[in-house]
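Peer 1: Give me the fold of what follows.
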Amino acid sequence: MRSIAFIAGLAALAAASPTPQILPSDQLAELPSPPITDVSSGAGSEIIPLDTNSLASDAVADIIADPTPDLEANIPSAINSTTSLEKRTSGTCASQPAGYGPVISPDTPNAFVSSTQLSGPALSAPTWVNGFSQTFQNKYASVSGCSYQGYKTYKTYDVYQAATDCKNIAGCKGFNIFYERDPTQDPGYGCDNPASTTVIKASFWGNLIGPNLATNKGQYRDNFQVVIAGSNGYNIDACETAITGWTQQQLGTCTINSPATTCAGGSDSYLTYTSFSDGNMDNSRCKAQCDALTKQNPSKPCNFFTSYMQVHNNMCGIQFCSFYQRAWDQSYCTNSGDPVNHNTIAWSSSFTNNACDGTENCPFVRTAL
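Peer 2: Just a heads-up that it's a prediction; the model follows:
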């Protein structure tokens, strides 16, 4: 993991914009993409909670070691991304775990993806459940996404249980529930196309998931074809984080664009921002960096920060943290990205230091229109 830090006082940015907390689209385009991961086929479970303590520690080390622009950070744009069918061979014919989904007849891939027994539950599933909103419905592919956090298999197509399970996984922000056609034996010599079983599965993610990420159409295991049906995606509506001594304000699809302000010593309230291209979304690491900035320069304390996802082309988001000497209310939430160039903002929120919001040190009176 590595953060990309920017300093407001840089001459290039200052010349380009009086509000350097807004990145131009060409610079957003240069940011590295989070790594993409697939979900393994078959029944079972695998849960990978987010280690927020480690993320916060790394974030502090980053902003201390590298408080300058660094657009050259090289993070791979894709890891094991399955957008077409791949072939796997050399199975053992061993029995595989059975799924609990409907038995589809005839037992063919085409019958599976066209079955109303599988599309029916997906189409009738709720569009909102337990704080999650549906982002796509009844796809024939599962998610290949960012910040993979494991999967579980179920006895029924239970969106409510999948939402509950996601909330119980540290860092989980979304889930993909779907039917998967899997073999009853590990395909190999003498059993290259065994009978199928229908596995009901949900995968869990710490990033945005949408239709553009529903690209995993399955694979060949020898002559057996794994395929997907009834795939629905859900993302959490808001990222709530309880931080002792700080008040969170949900901002949604915009973030703060502060005006020029005179603080003590003639400085501006805006300090700097960082971005994280590891695919995770963790408000607490913004708080850790805010504290580190205050410790580094107590004369310009960080009393307010924003945290949000910068999203390009509705793919995985990159987390941004912006830091300020003073708090700004929601009326200054005017930075909505650059929708014309397909750059949008999601899961935005601000955090204000309850002990000192910085307004006394950085007075500002809005000019009446």
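
Peer 1: from here on, contacts and neighbour counts on C-alpha atoms
Peer 2: Fine.

Peer 1: just checking, next helix/strand downstream of the helix or strand harbouring Ala162?
Peer 2: Using DSSP states H and E, Ala162 sits within helix 159-167. Using DSSP H and E, the next helix or strand after helix 159-167 towards the C-terminus is strand 174-183.

Peer 1: just the angle between that following strand and helix 159-167, please?
Peer 2: For strand 174-183 against helix 159-167, the angle by axes from the mean of the first three to the mean of the last three CA atoms, to 10 degrees is 120 degrees.

Peer 1: Alongside the first, I'd like the structure of this one:
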Amino acid sequence: MRAVAALAACVAFANAQTFDMDMILAAEPVPTPSIPVVYITGDAPSTTASATTVSYVETQAAASVSLEVAAAASSTALAKRAVSTCVPQPTGISHNSSPDTASAFLADAYYSSVASAALTPAGYVNTFTNLQASNNAYGYMGYQLLSSYDTQLCSQECDKVNGCLSFNIYFERDPSVDPNDSSCSNPASVTQIKCVMWGGPTLKSNALNAGQWRNKFQVVIAGSNGYVNKTIDPAPGYDQPIDLGDATINAPLDCSGHDTFMQSKFFTSGPFDANLCAAACSAQNVYNLAHPPAEGKPKTCQFFTTYLLYKDGVAQRQTCSLYTMAWNSTYNTNKGYYYGQSHYTVGYSFAFSNTTNPGAPYAACGSSSSSTVVSSTAKASSTAVSASSTTLSTATATPTALLPDTSCNNAGLQFAYYPGLASTQWDFNSPNYGLDAENYKTVTPNYTGVTNFIGGFAWNTYHQSSSIYSSTRPFDHEKMILNHRGYFFAPTSGDYTFSIPTCDDAAFFWLGDMAYSGFNEFNYLLLDNQANGTQSATVTLTAGKYYPIRLIYGNVGGGPGSLYFQITQGNKVAADWSSTVSPYFVQKSCDGTTAPAYAAFGQET
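Peer 2: Down below sits the predicted model:
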């Protein structure tokens, strides 16, 4: 991805924004929760530990930040007890696998069928389905034993817990008695249903717990589903959060040559909470205003980003980066890097801009640059609040329109057609209608081709077939997927509006690095479905730059379907769904490095 990262504007970036490895390595580790598989012990045989929750109070946590008091990591591990042996455990649900072995449990189709049929609760998005592992996510918030595989009930339990952002529900093979003695080292099993709550996202990438051994008894997991709340709470005094996906802002110096980055703060205990960053922002302002520099004016925090920092896929801490002014998603390019043999990456990333004062350059700038407010009416992500947002960007007008080099047979966008649905399940209650875009990274398409526009088709009947784009081959529209990808070459600098005027059933659109690699159901720029009407977002682009784009459309419910897409700059159309060729779509740059070719369909990451 180095070549793709180089597509950003050639401006000076502050070195301070690179991860501070000294602080990262010195910080306390995230507490590792101990989620029990033995619920009754000899110390308290009459008490069933069938549930536990972790208390969290935002005001107390924020106050501790303002006072610079380090949050004490609290362990939820249960103390080891061995007063009695072979204590009977809760009986679990009525279903048991036969024979009573771990391998039979994992092969039992009952668990997968229940998990696959589970409904997505209102207000949540399904992040993975039917895994044989549970999550080790960020911010353990407790668990509940359930009598049935009830995702709605589990979501209600999560909603009751302050700070709970997601949950993991699964079947677990547990011992019928505590196997803490040689006389009961491998007892008969019981099947429990666990609802485990987390203060960070439950994702396929952090579903790493495949079970454990308790003496000679093997604990295993099946039918594991993950669900993340679609909303993140706003921070008082700040605009609605902007979803940055799996990257964070790497801001340039402002137009007067001053660094807008102030510092970073780390948190390793409690749930993911943007209010911690807001408190850090305010506390820094109080200190800086009370201790002004000998020369110049004090810097104040008006914008912050917050994200989970991962080390080799495991959440390490919540990070807050403080800035003197707001930056838009054009600069959302920092996805992490390697330190020694470890890979540090970013996830669950958001940006917050001060509502009354989004900040400004340190000093007045010349007329060649102007501060422009750009607004987006798009829903930034299925994990972000659906609302208009305002960010500050810098744009320079260029009078002459540029054209990309198309001398290497690179004009147009690549598209791939998939008949049926790879693993997508129709879900009318989900904003994406069940379209799992990430699955199509590794699915080999039935057909590929090139097109100079996106969409422009509609049909009103079931089981209809017709040609699509330049192909003369008839394609069955029933539950089909179309994956479009390539680059948009900005002919002039300015604000471009990307729009999906209508779509039936659902479509994702990505712009930037995540369109090239790493796209998923959380880091999109636009998500539209048949109930939403026009979805659009305005982004400031630089003339002569190639911007990776991707649009995945799905007629996931079958029957009638449609898709329309366009790009405009003011009252000028740069690309739309008509048959008119857009000269600004290319598959790659002719030098092969400025805008590198995409990986083959079915082999993407």
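
Peer 1: Trace the helix holding Ala162 of structure 1 over to structure 2 and give me the residue numbers.
Peer 2: Aligned using TM-score structural alignment, helix 159-167 of structure 1 spans residues 151-159 in structure 2.

Peer 1: To what extent does the matching stretch diverge from structure 1 after superposition?
Peer 2: After superposition onto structure 1, stretch 151-159 of structure 2 sits on average 2.6 Å from its aligned residues (mean CA distance after the TM-score superposition for structure 1).

Peer 1: Quick one: distance of that stretch to the chain centre.
Peer 2: 21 Å (CA atoms, centre = their mean, to the nearest Å).

Peer 1: Check stretch 124-139 of structure 2 too.
Peer 2: So, by CA atoms, centre = their mean, the centroid of stretch 124-139 of structure 2 is 13 Å from its chain's centroid.

Peer 1: Which parts of the stretch 151-300 of structure 1 are helices?
Peer 2: Using DSSP state H, counting those that start in this stretch, the helices found in the stretch 151-300 of structure 1 span residues 159-167, 283-296.

Peer 1: could you redo the ones you listed as CSV and give each row mean neighbour count and distance to Ile209 of structure 1?
Peer 2: Below are the helices of the stretch 151-300 of structure 1 laid out as CSV (neighbours: other CA atoms under 10 Å; distance: least, CA to CA, whole Å):
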stretch, mean neighbour count, distance to Ile209 of structure 1
helix 159-167, 20, 13
helix 283-296, 20, 19
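
Peer 1: Adding distance to Phe175 of structure 1, write those helices out as JSON lines.
Peer 2: JSON lines is the format used below for the helices of the stretch 151-300 of structure 1 (distance: least, CA to CA, whole Å):
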{"stretch": "helix 159-167", "distance to Phe175 of structure 1": "7"}
{"stretch": "helix 283-296", "distance to Phe175 of structure 1": "20"}
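
Peer 1: what's around the closest residue to Ser465 of structure 2 other than its chain neighbours, how many residues?
Peer 2: Take Ser465 of structure 2 and drop its neighbours on the chain: the residue closest to it by CA to CA, 6 or more residues apart in numbering is Asp476, 4.3 Å away. Using other CA atoms under 10 Å, Asp476 of structure 2 has 17 other residues around it.
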